[in-house]
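Asker: sequence first, predicted coordinates after that:
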Amino acid sequence: MRIGLLGTGPWAEMAHAPALGAHDDLEFTGVWGRRPDAAEKLAREHGTRAYTDVDALLADVDAVAVALPPAVQAELAARAARAGCHLLLDKPLATTVAQARAVVAAAEAAGVASVVFFTTRFQPEPAAWIAEQAGRRGWFTARAQWLGAVFTGDSPFAGSPWRREKGALWDVGPHALSVLLPVLGDVRRVAAAAPGPGDTVHLVLDHAGGASSTLTLSLTAPPAAAGAGVELRGESGVTLLPQSAQGPAAALGRAADALLAAARSGRPHGCDAAFALRVTEILAEAEGLLDGAAR
């Protein structure tokens, strides 16, 4: 499969370009970015071609991987789908429900496959744990904490305008939901949403399976307090989401495997654009509650 990369930022450098270049079943055809000099540099480092015209790249590939801010991603993903390209996207799919729906509609109309890179879902140990817990019944409650130090430590993403605008809810909230939804079921409602220090938010979710969950999300945690974890409690006892030794490039390679499988079989992956749309809807509901509390 010929695949192009849209984006040249830190995430493209550390995850996308290495994963695409190393994958045996992908031909890394080219890179497009909003900064042509950065596209040229990244392409040169990975032995591929820099494109100055995004439509020219879309015409030369079978699929695209996108490492761009969500609003830009949503626009270009729909455009790529209309050009017949399969989609390897990042989370969040978009930061408005309308944008996310437009991506799903374009992919469905074009009959292209989509996979959204919720990192935890493509790391072997967490993925196996999620599948195991999803097969068990009787979950009573869950607690998820995704605490980052993006704005308090030495992070390559500290200068990200969209993260500064949208905060932890939209950046790490998708990670937590990608773990909770397959285990506890869809969210019937966001029962509560409250702000904490910095960009921290606290959510209470009511799940279709009967369980409730609480989420604490932050990009402004002290570096010594940063980390992510999920605890489930129910009839099976207590279990914790395992950590993974696999880095983002290797996990993205597994996401590319999933895209290849979905494109060949025509069967949607569990982390496709439709799933990412549902995540967007939940986050938008939470955002509305937070906005209301701030008035």
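Answerer: Ah, there it is.

Asker: please make it C-alpha for all contacts and neighbour counts, starting now.
Answerer: Will do.

Asker: scan this protein for its longest helix.
Answerer: helix 273-294 (DSSP state H).

Asker: and that one, what does it pack against?
Answerer: helix 97-110, strand 114-117, helix 161-171, helix 173-184, strand 187-195 (3 or more CA pairs under 8 Å, 6 or more residues apart in numbering; DSSP states H and E).

Asker: which of the ones you listed sits most buried?
Answerer: Of all the helices and strands packed on helix 273-294, strand 114-117 has the most neighbours on average by mean count of other CA atoms under 10 Å, namely a mean of 28.

Asker: list the helices and strands that strand packs on?
Answerer: So strand 114-117, by 3+ CA pairs under 8 Å, 6+ apart, packs with strand 86-90, helix 248-265, helix 273-294.

Asker: let's have these in JSON lines, adding distance to Met14.
Answerer: Output for these, formatted as JSON lines (distance: least, CA to CA, whole Å):
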{"stretch": "strand 86-90", "distance to Met14": "14"}
{"stretch": "helix 248-265", "distance to Met14": "7"}
{"stretch": "helix 273-294", "distance to Met14": "23"}
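
Asker: select, out of those, the one closest to Ala128.
Answerer: When those are compared by CA to CA, helix 248-265 sits nearest Ala128, at 13.3 Å.

Asker: compute the inter-axis angle for that closest one and strand 86-90.
Answerer: Counting by axes from the mean of the first three to the mean of the last three CA atoms, to 10 degrees, helix 248-265 points 150 degrees away from the direction of strand 86-90.

Asker: buried stuff in helix 248-265?
Answerer: Judged by neighbour count using 16 or more other CA atoms under 10 Å, the buried positions of helix 248-265 are 248-260, 262-263.

Asker: packing partners of that helix?
Answerer: helix 17-22, strand 86-90, strand 114-117.

Asker: quick check: next helix or strand after the last one?
Answerer: Same thing as strand 114-117. Going down the chain from strand 114-117, the next helix or strand is helix 124-134, by DSSP states H and E.

Asker: could you check how far Ser178 is from Ser160?
Answerer: Per CA to CA, to the nearest Å, Ser178 is found 22 Å from Ser160.

Asker: looking at this, Ile3 is in a strand?
Answerer: Yes. Checked against DSSP: H, G, I helix; E, B strand; the rest coil, Ile3 lies within a strand.

Asker: touching, it and Thr29? I think so.
Answerer: Yes. Under the criterion of CA atoms under 8 Å, Ile3 makes contact with Thr29 at 5.6 Å.

Asker: most distant residue from the centre of the chain?
Answerer: Glu235 (30.3 Å; CA atoms, centre = their mean).

Asker: second structure follows, compare the two:
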Amino acid sequence: MRIGLLGTGPWAAMAHAPALSGHGELDFVGVWGRRPDAAKALADEHGVRAYEDVDALLAEVDAVAIALPPAVQAPLAARAARAHCHLLLDKPLAAGVEEGRAVVEAVEESHVASVVFFTARFQATTEAWLAEQAAMDGWFTARAEWLGTVFTSDSPFAASPWRREKGALWDVGPHGLSVLLPVLGDVERVAAAARGPKDTVHLVLQHVSGASSTLTLSLTAPPAAAGVTVELRGKAGATVLPASSDGPVQALTRAADALLASARTGRPHPCDAAFGLRVTEIIAAAEAQLTGD
């Protein structure tokens, strides 16, 4: 499969480009970016072509990986789908529900495969744990804490304008939901949403299974307090998400494998654009509660 990369930022450089160039079943064709000089630098690093015209790249590939802010990703994803390119997308799918819906519509109309890269869902340890828990019933409640240090450390993402604008709810909220939904089922209602320190957000969710869950999300945690915890409680007792040793390149390689499989078989992946849209809808509902809209 011939694949191109849209985006040249830190995530594209540290995860996407290495994963695409090192994948045995992908032909990494080239890079397009909003900054031509950055596109050329990243393309040169991996021995591929830098494209100044995104449509020229879309015309020469079977798929694209997108590593761009959500407000930029969504229209480009729809454009790529209409050009009959399969999509390896980042989370969140879009900066709003309507934009996300436009991506899903383009995917469905063009009959292309799509995978949204929720990092934890493509880590081998997490995938095995989720499958084990999803096969059990009787879950009563869960808590997920995604406490990052993007704005309290020397993170390469600290200069990200969209993260400063949208905060933890939109950046790490999708990670939490991507782990809770396969086990507890879809969210029936955002029962409560409250702000904590800085960009920290607390959510209470009711799921269609009858279970409830809480999420605590932050990009401004003190470094000593940072980390990820997911705990489930139910008839079988309590279980905690085990730590994963997979880095972003390994996880993204597995996401690329999933895209290849979906494109070959025509079967949607559980983390397809439609799932990405559902996550966006839940995040938007929580944001509406926080802002009073």
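Answerer: That came in fine, so what should we check first? The model shown is predicted, which means the values in this text are computed figures rather than measured ones.

Asker: picking up where we left off before, TSV for the helices and strands packed on helix 273-294 of the first structure, including distance to Ser244 of the first structure?
Answerer: Output for these, formatted as TSV (distance: least, CA to CA, whole Å):
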stretch	distance to Ser244 of the first structure
helix 97-110	29
strand 114-117	16
helix 161-171	20
helix 173-184	14
strand 187-195	26
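
Asker: buried residues of stretch 50-66 of the second structure, list them for me.
Answerer: In stretch 50-66 of the second structure, counting by 16+ other CA under 10 Å, buried: Ala50, Tyr51, Glu52, Val54, Leu57, Leu58, Val61, Asp62, Ala63, Val64, Ala65, Ile66.

Asker: now the second one. Nearest residue, chain neighbours left out?
Answerer: Distances taken as CA to CA, 6 or more residues apart in numbering put Trp32 closest to Tyr51 of the second structure, at 5.0 Å, once the chain neighbours are dropped.

Asker: got a list of what the residue nearest in space to the middle of the second structure touches?
Answerer: Nearest to the geometric centre of the second structure sits Lys91, at 2.7 Å (CA atoms, centre = their mean). Lys91 of the second structure sits next to Pro70, Val116, Phe117, Phe118, Asp171, Pro174, Gly276 when contact means CA atoms under 8 Å, 6 or more residues apart in numbering.

Asker: that one maps to what in the first structure?
Answerer: Matched by TM-score structural alignment, Lys91 of the second structure corresponds to Lys91 in the first structure.

Asker: measure Leu88 of the second structure to Val29 of the second structure for me?
Answerer: Taking CA to CA, one finds Leu88 of the second structure at 15 Å from Val29 of the second structure.

Asker: which one's more surrounded, the two?
Answerer: Neighbours per residue (other CA atoms under 10 Å) separate Leu88 of the second structure from Val29, with Leu88 holding more: 27 against 24.

Asker: give me every residue that touches that one.
Answerer: Counting by CA under 8 Å, 6+ apart, Leu88 of the second structure has contacts Ala63, Val64, Ala65, Ile66, Ser114, Val115, Val116, Phe117, Ala255, Ala256, Leu259.

Asker: Ala193 of the first structure versus the nearest residue to Ala38 of the first structure once chain neighbours are set aside, what's the distance?
Answerer: Nearest residue to Ala38 of the first structure, sequence neighbours excluded (CA to CA, 6+ apart): Thr8, at 6.1 Å. Note on Thr8 of the first structure: its distance to Ala193 of the first structure, by CA to CA, is 34 Å.

Asker: check Asp291 of the first structure too.
Answerer: In terms of CA to CA, Asp291 of the first structure sits 10 Å off from Ala193 of the first structure.

Asker: just Ser213 of the first structure next, same as before
Answerer: For Ser213 of the first structure, the distance to Ala193 of the first structure - CA to CA - is 12 Å.

Asker: with Ile130 of the first structure instead?
Answerer: From Ile130 of the first structure across to Ala193 of the first structure, the span is 25 Å (CA to CA).

Asker: ok, Val64 of the first structure touching Leu6?
Answerer: Yes. Between Val64 of the first structure and Leu6 there is a contact under CA under 8 Å: 7.0 Å.

Asker: how many neighbours does Glu132 of the first structure have?
Answerer: Neighbourhood size, Glu132 of the first structure [other CA under 10 Å]: 11.

Asker: swap in the one 5 residues further on?
Answerer: For Arg137 of the first structure, the count of nearby residues is 13 (other CA under 10 Å).

Asker: which ones are touching the residue nearest to the residue farthest from the centre of the first structure when sequence neighbours are not counted?
Answerer: By the measure of CA to CA, 6+ apart, the closest residue to Glu235 of the first structure outside its immediate chain neighbours is Gly138, 5.1 Å from it. The contact partners of Gly138 of the first structure, by CA under 8 Å, 6+ apart, come to Gly234, Glu235, Ser236.

Asker: return the member of those residues nearest to Pro182 of the first structure.
Answerer: Gly234 (15.5 Å).

Asker: so that closest one versus Pro242 of the first structure, what's the distance?
Answerer: The value you get for Gly234 of the first structure to Pro242 of the first structure, if CA to CA is used, is 17 Å.

Asker: what does Ala65 of the first structure give?
Answerer: 27 Å.

Asker: what's the answer for Thr200 of the first structure, then?
Answerer: To Pro242 of the first structure, Thr200 of the first structure is 23 Å away according to CA to CA.

Asker: between these two, who's got more neighbours?
Answerer: Thr200 (20 against 16).

Asker: that one contacts Leu219, doesn't it?
Answerer: Yes. Between Thr200 of the first structure and Leu219 a contact is recorded at 7.0 Å, counting by CA under 8 Å.

Asker: flag every buried residue along stretch 264-281 of the second structure.
Answerer: 268-281.

Asker: and what of stretch 11-29 of the second structure?
Answerer: 11-13, 15-21, 26-29.

Asker: which of these lies closest to Trp146 of the second structure?
Answerer: Trp11 (18.5 Å).

Asker: isn't there a strand covering the closest one?
Answerer: No. Looking at Trp11 of the second structure with three-state DSSP, it is helix, so not inside a strand.
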